[in-house]
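Visitor: no sequence on hand, only this structure:
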């Protein structure tokens, strides 16, 4: 592991690209490796032990590729296994993600915040602690959203069916009068344009992509692991699923039709 080693990141599928894109914008000269664990997607409906095991196995794969820092770019994986990943791989910095409750507390004007996430995230202890710690004086309304991850995995972002399902989940939150919406799953930022259309301009929509990118940069600096190269960084994409199918979706979400996706046997 050296300064020129890559940053590794993973998610149950392509959702973590919402985090990776912010890392790329903030750290343009760092090399990036991303694993979409598509063969086991979505994580949010699986037993915690299974998600924890996948998180450990994929982290091991990324370390095997020489990653100098790992971003667990999946809320469900963080709920299920972030502590275990950090405990096992003490020699390498591990960055997790969490719903943007603290920023929402600072942004809301009327004290009503909605959170869209998986059941696993909403029912987890980490989420309860976040709300207790940062949402004092704020009403937090939660809404599980089954099916949205699968929509993003299929690349079906702006379709009538997507808008219909998203409206079904957002309507109860809008009826509560929320003025701030937290996207509590890394897949959901890709649905932001549709969500904003449904919510209207008066609702502020938050995700954690930029915050995670800033934390990644901060930890690299503290650990003296920032690359010392000046040329543009590269990206390598892997999937445990079918590479050609995943490549078509990653190409769309990453905005580059030339991306290559390799098979990850993990």
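Guide: Sure, I can see it. The structure presented is a predicted model; accordingly, all values stated were derived computationally and were not measured. Numbers count the residues shown, from 1 in each chain.
Visitor: drop to CA atoms for contacts and neighbour counts, all remaining ones
Guide: Noted.
Visitor: and the strands in this structure, which stretches?
Guide: Along the chain, counting by DSSP state E, strands occupy 7-11, 32-36, 69-72, 94-95, 112-117, 139-144, 180-183, 204-206, 235-239, 261-263.
Visitor: out of those strands, deepest packed?
Guide: strand 7-11 (a mean of 28; mean count of other Cα atoms under 10 Å).
Visitor: list the contacts for residue 161?
Guide: By Cα atoms under 8 Å, 6 or more residues apart in numbering, the contact set of residue 161 is empty.
Visitor: the most centrally placed residue in the chain and residue 75: what is the separation?
Guide: Centroid check for the chain by Cα atoms, centre = their mean gives residue 186 as the closest residue, at 2.9 Å. Residue 186 sits 7 Å away from residue 75, going by Cα to Cα, to the nearest Å.
Visitor: then residue 87?
Guide: As judged by Cα to Cα, residue 87 and residue 75 stand 18 Å apart.
Visitor: do I have it right that residue 166 meets residue 195?
Guide: Yes. At 6.9 Å, residue 166 counts as touching residue 195 under the criterion of Cα atoms under 8 Å.
Visitor: show me the contacts for residue 166.
Guide: Applying Cα under 8 Å, 6+ apart to residue 166 gives the contacts 148, 194-195.
Visitor: let me fix that, I meant to ask about residue 115.
Guide: Counting by Cα under 8 Å, 6+ apart, residue 115 touches 140-143, 181-184.
Visitor: now swap in residue 199 and tell me
Guide: So residue 199 contacts 170, 174 (Cα under 8 Å, 6+ apart).
Visitor: now do the helices in this protein.
Guide: 17-26, 48-64, 75-88, 101-107, 119-122, 125-134, 148-153, 160-175, 192-199, 209-222, 243-254 (DSSP state H).
Visitor: buried set for the longest one?
Guide: For helix 48-64, burial by neighbour count (16 or more other Cα atoms under 10 Å) applies to 48, 51-56, 58-63.
Visitor: and it, what does it pack onto?
Guide: Counting contacts by 3 or more Cα pairs under 8 Å, 6 or more residues apart in numbering; DSSP states H and E, helix 48-64 is packed against strand 7-11, strand 32-36, helix 75-88.
Visitor: switch the cut-off to 7 Å
Guide: Counting contacts by 3 or more Cα pairs under 7 Å, 6 or more residues apart in numbering; DSSP states H and E, helix 48-64 packs against helix 75-88.
Visitor: what about versus this one:
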């Protein structure tokens, strides 16, 4: 995502382009020296930005990272809250040496699997980057005086390069 966002920022300097990053820093708050599990895509785990963030956090935590492509596949198949997701997560997490104190959801698809993660992991705190991304968007829009006036209703436009994906996006959005 980083090379794409850099290219888009150059091409559209007047449009704020905000990337998401795994919520590792907030996950540090769960305990002293926590064991943090990052579930992400292989691409996210390969990014230099993630490596730097992980290194920074490993001063105060044990950070384990797992690529979880099956979550994306199951969410896109409409099986985010299903026995198939539970089975996938159990298999994925079985090799962990110890239960995590916190789990970071490092992909935009992964919050849709929260219910399954709770069934498999119990009441482990789950962190995702959505709140931080929303705060950054608000900060930037406010800085540019581009926030909608108080009391007005905003809107959401769903677009996709593959129109056949729109019914899935709408179903996920309505959850």
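Guide: Nice, thanks for sending it over. Please read these numbers as outputs of a predicted model, since none were measured by experiment.
Visitor: care to give me the TM-score?
Guide: Here the TM-score for the pair of chains, by TM-score structural alignment, normalised by the length of the second structure, is 0.90; 175 aligned residues with a Cα RMSD of 1.9 Å.
Visitor: in the second structure, what residue corresponds to the residue nearest to the centre of the first structure?
Guide: Alignment note: residue 186 of the first structure maps to residue 108 in the second structure; criterion TM-score structural alignment.
Visitor: quickly note the distance from the residue nearest to the centre of the first structure to residue 222 of the first structure.
Guide: 26 Å.
Visitor: same thing with residue 197 of the first structure?
Guide: Residue 197 of the first structure is 40 Å from residue 222 of the first structure, where distance means Cα to Cα.
Visitor: ok, the two, which is more surrounded?
Guide: The neighbour comparison of residue 197 of the first structure against residue 222 (other Cα atoms under 10 Å) goes to residue 197, with 12 against 9.
Visitor: which residue lines up with residue 35 of the second structure in the first structure?
Guide: Aligned counterpart of residue 35 of the second structure in the first structure: residue 112 (TM-score structural alignment).
Visitor: that match contacts residue 175, correct?
Guide: No. In this structure, residue 112 of the first structure is not within contact of residue 175 by Cα atoms under 7 Å, at 10.9 Å.
Visitor: counterpart of residue 49 of the second structure over in the first structure?
Guide: By TM-score structural alignment, residue 49 of the second structure lines up with residue 126 in the first structure.
Visitor: for its match, give me its contacts.
Guide: Applying Cα atoms under 7 Å, 6 or more residues apart in numbering to residue 126 of the first structure gives the contacts residue 79.
Visitor: and it, how far from residue 262 of the first structure?
Guide: Using Cα to Cα, residue 126 of the first structure is found at 33 Å from residue 262 of the first structure.
Visitor: how many other residues sit next to the counterpart of residue 231 of the first structure in the second structure?
Guide: Taking TM-score structural alignment, the alignment pairs residue 231 of the first structure with residue 152 from the second structure. For residue 152 of the second structure, the neighbour count with other Cα under 10 Å is 7.
Visitor: now do the same for residue 157 of the first structure: its match in the second structure.
Guide: Counting by TM-score structural alignment, residue 157 of the first structure lines up with residue 80 in the second structure.
Visitor: quick one: neighbours of that match, just the number.
Guide: Residue 80 of the second structure: 25 surrounding residues under other Cα under 10 Å.
Visitor: for residue 16 of the second structure, see how far away the spatially closest residue to it that is not a sequence neighbour is.
Guide: Distances taken as Cα to Cα, 6 or more residues apart in numbering place residue 113 nearest to residue 80 of the second structure, at 5.0 Å, with adjacent residues excluded. To residue 16 of the second structure, residue 113 of the second structure is 29 Å away according to Cα to Cα.
Visitor: residue 136 of the second structure too?
Guide: 10 Å.
Visitor: now residue 93 of the second structure
Guide: Per Cα to Cα, residue 93 of the second structure is found 37 Å from residue 16 of the second structure.
Visitor: likewise residue 79 of the second structure?
Guide: Counting by Cα to Cα, the gap from residue 79 of the second structure to residue 16 of the second structure is 33 Å.
Visitor: of these two, who's got more company?
Guide: More crowded of residue 79 of the second structure and residue 16, by other Cα under 10 Å: residue 79, with 18 against 13.
Visitor: run a quick neighbour tally on the closest residue to the more buried one other than its chain neighbours.
Guide: Nearest residue to residue 79 of the second structure, sequence neighbours excluded (Cα to Cα, 6+ apart): residue 85, at 6.6 Å. Counted with other Cα under 10 Å, residues neighbouring residue 85 of the second structure total 22.
Visitor: so residue 85 of the second structure sits against residue 116, correct?
Guide: Yes. With contact taken as Cα under 7 Å, residue 85 of the second structure and residue 116 are classed as touching, separated by 6.5 Å.
Visitor: on that earlier part again, the residue nearest to the centre of the first structure contacts residue 20, correct?
Guide: No. Taking contacts as Cα under 7 Å, residue 186 of the first structure lies outside contact range of residue 20: 10.1 Å.
Visitor: quick one: what's aligned to residue 6 of the second structure in the first structure?
Guide: In the first structure, residue 6 of the second structure lines up with residue 83, judged by TM-score structural alignment.
Visitor: number of residues surrounding its match?
Guide: 13.
Visitor: any buried residues in stretch 164-173 of the first structure, and which?
Guide: Judged by neighbour count (16+ other Cα under 10 Å), stretch 164-173 of the first structure contains these buried residues: 166-167, 169-170, 173.
Visitor: count of neighbours near the equivalent of residue 101 of the first structure over in the second structure?
Guide: Aligned against the second structure by TM-score structural alignment, residue 101 of the first structure finds its counterpart in residue 24. For residue 24 of the second structure, the neighbour count with other Cα under 10 Å is 27.
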